[in-house]
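*Asks:* Sequence first, then the predicted structure, then my questions.
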Amino acid sequence: MPKTGMPDIRKPQLVNATMSVIDRVGLHAASIALISKEAGLSAGIINHYFGGKHGLLEETMREILRQHGRTIQNLLKYIPPEDHQSRINAIISGNFEGYQAESKVVKVWLAFWSYAMHDIQLSRLQRVNEKRLISHLKIELKALLPSERVIPVAQGVASLIDGLWLRGALNPQGIDVAKARDIINDYLNLQLQIYAKT
């Protein structure tokens, strides 16, 4: 029987090992044996805590989403609520910088997106993530745009974030954060010039 408190140590250990193995060999080759060896634990512990590789992948993605949410919240808490454009830029930055831009996290995101097309639970996590991004953007855009433009512009910004992130993730040089931010802000500024509340 596992010692009290061990799940709090072992689960993050296994999640980190999963990311490291996916970074090194890709998702399809990331076997339970390789992950458990990376974590320095028995293969049985993965089944015990997660019910197998699929459960471990799901928990790994949940952890990335939690970190993503914390990153954006931390960026937003230092920006006054009335500075909507700076808050939008913080949301943009939170998708391209720090933890989200680490090589192993990027590779897990790519694997997650490909798996989410064929897996109900992972697809649900992707929808939650997408709705959270749109919600953050809508909160800020409501103060800047007429109500009928808020959702289309939020979806436009979100699409640019995803597309530029994907292009950067597949580029050997990685994500050019400054360029991504400039492209998204060009789009946003154009929308504001045309539709901004007067």
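*Replies:* Sure thing, it's come through.
*Asks:* For the rest of this, base every contact and every neighbour count on C-alpha atoms.
*Replies:* Noted.
*Asks:* quick one, what contacts E59?
*Replies:* 15, 50 (CA atoms under 8 Å, 6 or more residues apart in numbering).
*Asks:* Now with 10 Å, please.
*Replies:* 11-12, 14-15, 50, 53, 65 (CA atoms under 10 Å, 6 or more residues apart in numbering).
*Asks:* where's it relative to L14, distance?
*Replies:* 10 Å (CA to CA, to the nearest Å).
*Asks:* Find residues that contact each of these two.
*Replies:* Common neighbours of E59 and L14, using CA under 10 Å, 6+ apart, are F50.
*Asks:* which stretches of this structure form strands?
*Replies:* Assigned by DSSP state E, the chain shows no strands.
*Asks:* shouldn't I32 be in contact with G51?
*Replies:* No - using CA atoms under 10 Å, I32 makes no contact with G51, being 11.2 Å away.
*Asks:* Residues that sit against both of those two, list them.
*Replies:* 44-45.
*Asks:* Contacts only, for L27.
*Replies:* Residues in contact with L27 (CA under 10 Å, 6+ apart) are 18-19, 21, 57, 107-108, 110-112, 115.
*Asks:* Actually, L145.
*Replies:* 138, 151, 153, 191-198.
*Asks:* What of I183?
*Replies:* 157, 160-161, 164, 177, 189.
*Asks:* another one to put next to it:
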Amino acid sequence: MPKLVDPAARRLEVVDAVFRVVVRDGLAQASLRNVADEAGLNIGSVRHYFAGHQELMLFAMRSMLDRVSHRLARHIEEAPDLATASGAERRAVMDGLLCELLPLDDVRRAEVTVFVEFMTAARTDSALGDLAREAAEGSRGLITRILYRLSARGDLRPGLDPDTEAVRLWGLIDGLCLNSVLHPDLLSPDACVTALRGHLAQITTDSDADGHSTRGR
């Protein structure tokens, strides 16, 4: 009796193979044949689930974005109620969310590496352009929402504009991600966290749950 194959699971297995090839050898080496070899399949099997290379790349990029989004959503679900949380708890939630975007372990490093490869390709590949734009808008939007919520609770330093600070923080995180995967010997995960938290300390206040500053008490 022929073995039943779950199409959705098999497509994700192929995507995992894409990621491994991209992390190890770069996006240029993620041909259908190389991906099939990596997945332990023949190329006909890969073509059964993906019409061609472009469809596979788009599906892989979408899968990468979805994985990060799902992890962020899970982090938010597990966070305390920000309406009643203390200032320290709110800042901890912000710290946790932003750290999810950094390459701090093997999983996140692979995701960021794949992200960098796709973003670079999207500059000249219009097929990837819409997803690249969606990814950029998603990151900037998340950071902007975080800073507006901090501002509303009195956690952002007085006089700072959330929109301007969102651009600065967005640029910092993207820069940390890029340099960490390109130059891991120069920028370690610990150094990324230290830089991020140092910046956050400069733009946030120490405040209690009522939004009253406790700095200097």
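*Replies:* In hand now; what should we look at? If you're wondering where the values come from, they're calculated on a predicted model, not measured in any experiment.
*Asks:* circling back to that earlier point, let's have the contacts of I183 of structure 1 in a markdown table, adding neighbour count and distance to A90 of structure 1.
*Replies:* Output for those, formatted as a markdown table (neighbours: other CA atoms under 10 Å; distance: CA to CA, whole Å):
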| residue | neighbour count | distance to A90 of structure 1 |
| --- | --- | --- |
| V157 | 22 | 13 |
| L160 | 18 | 15 |
| I161 | 21 | 12 |
| L164 | 21 | 16 |
| V177 | 18 | 12 |
| N189 | 14 | 16 |
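*Asks:* just the helices in structure 1 please.
*Replies:* With DSSP state H, the ranges of helices along structure 1 come out as 6-25, 32-39, 44-50, 53-76, 84-96, 103-116, 120-141, 147-170, 177-195.
*Asks:* how far does the second one sit from the chain's center?
*Replies:* On the basis of CA atoms, centre = their mean, to the nearest Å, helix 32-39 of structure 1 is displaced by 24 Å from the centre of the chain it belongs to.
*Asks:* That one vs structure 2, average offset?
*Replies:* Mean deviation of helix 32-39 of structure 1 relative to structure 2 after superposition (mean CA distance after the TM-score superposition for structure 1): 1.5 Å.
*Asks:* Packing partners of that helix?
*Replies:* helix 6-25, helix 44-50, helix 53-76 (3 or more CA pairs under 10 Å, 6 or more residues apart in numbering; DSSP states H and E).
*Asks:* Please convert those helices to TSV, extending it with distance to E97 of structure 1.
*Replies:* TSV is the format used below for the helices and strands packed on helix 32-39 of structure 1 (distance: least, CA to CA, whole Å):
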stretch	distance to E97 of structure 1
helix 6-25	18
helix 44-50	29
helix 53-76	9
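*Asks:* circling back: ranking the helices of structure 1 by mean neighbour count, which comes first?
*Replies:* helix 84-96 (a mean of 20; mean count of other CA atoms under 10 Å).
*Asks:* and that helix, what other elements does it pack with?
*Replies:* Of the remaining helices and strands, those touching helix 84-96 of structure 1 by 3+ CA pairs under 10 Å, 6+ apart are helix 53-76, helix 120-141, helix 147-170, helix 177-195.
*Asks:* Tell me, how many residues neighbour the nearest residue to Q67 of structure 1 once chain neighbours are set aside?
*Replies:* Distance criterion CA to CA, 6 or more residues apart in numbering; nearest residue to Q67 of structure 1, sequence neighbours excluded, is Y99 at 7.5 Å. A total of 16 residues lie near Y99 of structure 1 under the criterion other CA atoms under 10 Å.
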